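*Asks:* after the sequence you'll find the predicted model.
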Amino acid sequence: MHRNARSLRARTTDAERRLWYFLRSRRMLGVKFRRQHPIGPYIVDFACLECRLIIEVDGGQHQEQAEADRRRDQELSSQGFLVLRFWNGEVLRMTSDVLEKIWTAAQTRRPSPLTPLPLRGRGEFDRIKRLPTKGGR
């Protein structure tokens, strides 16, 4: 499976290359996307595991492939992933629209950061220490 994914990374389409330019190196919202990434029995075009987001870039295909993609999307959705599909031409001609859809999905699915603990030296920590206890002291 991993060897197959490596082979697919070497044979990317123009649309996949363009999209990867914007997704790689945490360029979108600081989240990590992987390309040609194995998830279960599938290799997906792009995946952000932290957002549970999968992006597929499709070329021309026949009806049987569309049905297989639908089943695959359902299975990945049942595992908690959101699958976004774009046509090659859509990525190449309307890149900003595609990126906006991906950004919106990643933004809404990205886990919220934990609230940091108060820091010493900013007064916040000292105020917490001075809160009254049960005995009123």
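*Replies:* It's in. Residues are numbered from 1 along each chain as shown.
*Asks:* C-alpha only now, for contacts and for neighbours.
*Replies:* Will do.
*Asks:* going along the chain, name the helices of the protein.
*Replies:* Listed from the start of the chain, the chain has helices (DSSP state H) covering 2-10, 14-23, 63-78, 88-93, 95-109, 124-129.
*Asks:* packing partners for the first one?
*Replies:* Applying 3 or more CA pairs under 8 Å, 6 or more residues apart in numbering; DSSP states H and E, we find helix 2-10 packed against strand 34-39.
*Asks:* list the buried ones in the strand it packs on?
*Replies:* For strand 34-39, burial by neighbour count (16 or more other CA atoms under 10 Å) applies to 34-38.
*Asks:* another structure for you, compare them:
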Amino acid sequence: MRRKILPYNKHLVGRARQLRKTMTKGEIILWQHLRKKQILGVSFLRQRPIDQFIVDFYCKDWMLAIEIDGSSHDSLAAQERDAYRQAKLEALGVSFLRFSEYDAQNHPEAIAETIKTWLLTHPQKKVLPSQGS
């Protein structure tokens, strides 16, 4: 048995590192609730490259991406890009939870509770049969 490894563009690693240094206020606040396995002992990573994209937060064991959408996501063009990006990653098996920047700043406990509920009601995707079995 082994963990499913998702493809990623190695050229995005530096960009992801930069995004970790310049997180939005909402991302910083939510990260305080996600870091150090505070929700059900589950590990989350921040600004994680997957395929040709970078997601705000990612849980490998559940293949769950969490996105914090600020005002830059309000335009029709941005919403179309988000939908395309999400569809591409969902095709790889990644699930999504999206929250607003406002809620991340003002209601992080409610977001943490929503994430906890999601984890409790969805199966873990951690281990897949090894190839050839």
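*Replies:* Nice, I can see it. This one's a predicted model, so the numbers in the text were calculated from it and none came from an experiment.
*Asks:* what's the TM-score here?
*Replies:* The pair, once superposed, lands on a TM-score of 0.79 when counted by TM-score structural alignment, normalised by the length of the second structure; 113 aligned residues with a CA RMSD of 1.7 Å.
*Asks:* now distance to residue 58 of the first structure too, for the buried residues of strand 34-39 of the first structure, in CSV please.
*Replies:* Formatted as CSV, the entries for the buried residues of strand 34-39 of the first structure read as follows, by distance: CA to CA, whole Å:
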residue, distance to residue 58 of the first structure
34, 17
35, 14
36, 13
37, 16
38, 17
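*Asks:* tell me the one among these nearest to residue 9 of the first structure.
*Replies:* residue 36 (5.9 Å; CA to CA).
*Asks:* how close does the residue mapped onto the closest one from the second structure get to residue 112 of the second structure?
*Replies:* Using TM-score structural alignment to pair residues, one finds that residue 36 of the first structure aligns to residue 47 in the second structure. Going from residue 47 of the second structure to residue 112 of the second structure by CA to CA, to the nearest Å gives 18 Å.
*Asks:* same deal with residue 94 of the second structure?
*Replies:* Using CA to CA, one gets 19 Å for the distance from residue 94 of the second structure to residue 112 of the second structure.
*Asks:* of the helices of the first structure, which is nearest residue 53 of the first structure?
*Replies:* With distances scored as CA to CA, the stretch of the helices of the first structure nearest to residue 53 of the first structure is helix 95-109 (6.9 Å).
*Asks:* and the closest one, which stretch of the second structure?
*Replies:* When helix 95-109 of the first structure is aligned against the second structure using TM-score structural alignment, it corresponds to residues 108-122.
*Asks:* got the contact list for that stretch?
*Replies:* 29-30, 33-34, 39-40, 62, 97, 99, 103-104 (CA atoms under 8 Å, 6 or more residues apart in numbering).
*Asks:* could you work out the most separated pair of those residues?
*Replies:* Within these, 62 and 103 form the most distant pair, 22.9 Å apart (CA to CA).
*Asks:* more crowded one of the two?
*Replies:* Legend: neighbour count by other CA atoms under 10 Å for residue 62 of the second structure and residue 103, higher for residue 62 (21 against 17).
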